[in-house]
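**Q** attaching a predicted model along with its sequence, questions to come.
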Amino acid sequence: MEIIIRKAEEKDSEKIWTLMEQLAVFEKYIDSFAITPEIVKESGFRKIPPDFYCIVADDNDKIAGMLLYYFLPYTAQNRPAIYMKELYVDENYRGQKIGEQLMNALKIEAEQNNCNQIKWTDAPWNKAGQKFYERLGATENNEWLNYEWKI
């Protein structure tokens, strides 16, 4: 098995959607999950600019993991940032450092786009995820609180 980390292509839309659905189950929001394969295709690959970008871990045309992100073009430092929206590795592929490879690819993407940081949130109950991010050298940001305004 040789995993190739690459930017997603439109032909990956259905497989990306499958992982998004699995993530929704894992993170306990499947009841409100409203994404379809067609939405993935339109929003990520046909819309200009796209609503999101995606890096995948490809195992001989099977998508073993995905990382969705988008750019925050304007920050106080006058440099863009990347916001990582979703990182998910199929449970059959866990323990093979695929998540780390996806994060390293995102770091390269950030450097190539002159970004000064990568931001994301994690569920407080996801202790394995928190350990993973800390192992990579990420630090928790306690300076800001997250708010939502549902409309």
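**A** Looks like it came in fine. Residues are numbered from 1 along each chain as shown.
**Q** when you work out contacts or count neighbours from here on, use the C-alpha atoms and nothing else.
**A** Fine.
**Q** which strand runs longest in the chain?
**A** Longest strand in the chain by number of residues (criterion: DSSP state E): strand 62-72.
**Q** which helices and strands does that strand pack with?
**A** On a contact count with 3 or more Cα pairs under 8 Å, 6 or more residues apart in numbering; DSSP states H and E, strand 62-72 meets helix 13-26, strand 53-59, strand 81-89, helix 98-112.
**Q** and residue 1, how close does it get to residue 147?
**A** 42 Å (Cα to Cα, to the nearest Å).
**Q** take this one as well and set it beside the first:
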Amino acid sequence: MSTVEIRPASVNDVGLILSFIKKLAAYEELAHEVVATEELLAESLFGEKRHAEVIFAYAQKNAESPLEPAGMALYFHNFSTFLGRPGLYLEDLFVDKEFRGQGIGKKLLTQLAVIAKERSCARYEWVCLDWNKPSREFYEALGAKPQSQWIIHRVEGKSLDDLAAL
């Protein structure tokens, strides 16, 4: 396997973050839903109140090539009232197609587990699209357990506006 380095993102990486978000959306056939801009990401990730964090995996295409961005994980903290402790929530994980199968996704997930432990998180969780069988199998091989008893509910757009106006 080629060299892989995990690095935290900086404000100078906002364009790279957005490019990975767009690649993930294309993979999930949801490119039409991306409205994020570099400006929005800069404010949300590196502004006065930071809402999420990003780590990158840099890898080599071959032993002689330089390290280049190969993958990204965007995450934030949630909280468990039952456990009385924070949790770590992985919003997006993406590895460029040309770098898949080299253990990069596993390295990103492992680094997030280390961060969760360092920050005394009680759990570390994410969601996966039901049709994405390769990813589901990968996650389960790492010890992740699907939580089928929970149903995600979402309020967005006009529904969010209407609810806030009540």
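**A** Perfect, thanks for sending it. Quick caveat: nothing in here was measured; it's all calculated off a predicted structure.
**Q** tabulate the helices and strands packed on strand 62-72 of structure 1 (JSON lines), appending distance to residue 37 of structure 1 and mean neighbour count.
**A** Below are these laid out as JSON lines (distance: least, Cα to Cα, whole Å; neighbours: other Cα atoms under 10 Å):
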{"stretch": "helix 13-26", "distance to residue 37 of structure 1": "5", "mean neighbour count": "18"}
{"stretch": "strand 53-59", "distance to residue 37 of structure 1": "14", "mean neighbour count": "22"}
{"stretch": "strand 81-89", "distance to residue 37 of structure 1": "16", "mean neighbour count": "20"}
{"stretch": "helix 98-112", "distance to residue 37 of structure 1": "22", "mean neighbour count": "17"}
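**Q** go through the ones you listed and name the closest to residue 34 of structure 1.
**A** Among these, the nearest to residue 34 of structure 1 by Cα to Cα is helix 13-26 (9.4 Å).
**Q** next structured bit after that closest one?
**A** The helix or strand immediately downstream of helix 13-26 of structure 1 is helix 37-41, counting by DSSP states H and E.
**Q** which helices and strands does that following helix pack with?
**A** helix 13-26.
**Q** and for the aligned partner of residue 48 of structure 1 in structure 2, the neighbour number?
**A** When structure 2 is aligned by TM-score structural alignment, the residue opposite residue 48 of structure 1 is residue 48. Neighbour count of residue 48 of structure 2, defined by other Cα atoms under 10 Å: 8.
**Q** from residue 75 of structure 2, how far out is residue 48 of structure 2?
**A** 17 Å.
**Q** with residue 149 of structure 2 instead?
**A** 23 Å.
**Q** compare neighbour counts for the two and give me the winner.
**A** Neighbour totals were compared for residue 149 of structure 2 and residue 75, and residue 75 leads with 21 against 5 (other Cα under 10 Å).
**Q** what does the more buried one align to in structure 1?
**A** So residue 75 of structure 2 corresponds to residue 69, using TM-score structural alignment.
**Q** surely that match and residue 81 touch.
**A** No: counting by Cα atoms under 8 Å, residue 69 of structure 1 does not reach residue 81; the two are 10.4 Å apart.
**Q** from the chain's centre, how far out does stretch 52-60 of structure 2 sit?
**A** 10 Å (Cα atoms, centre = their mean, to the nearest Å).
**Q** just give me the residue closest to the centre of structure 2.
**A** With distances taken as Cα atoms, centre = their mean, structure 2 has residue 92 as the residue nearest its mean C-alpha position (2.5 Å).
**Q** that residue -> structure 1?
**A** Taking TM-score structural alignment, the alignment pairs residue 92 of structure 2 with residue 86 from structure 1.
**Q** apart from its chain neighbours, what residue comes closest to that match?
**A** residue 68 (5.0 Å; Cα to Cα, 6 or more residues apart in numbering).
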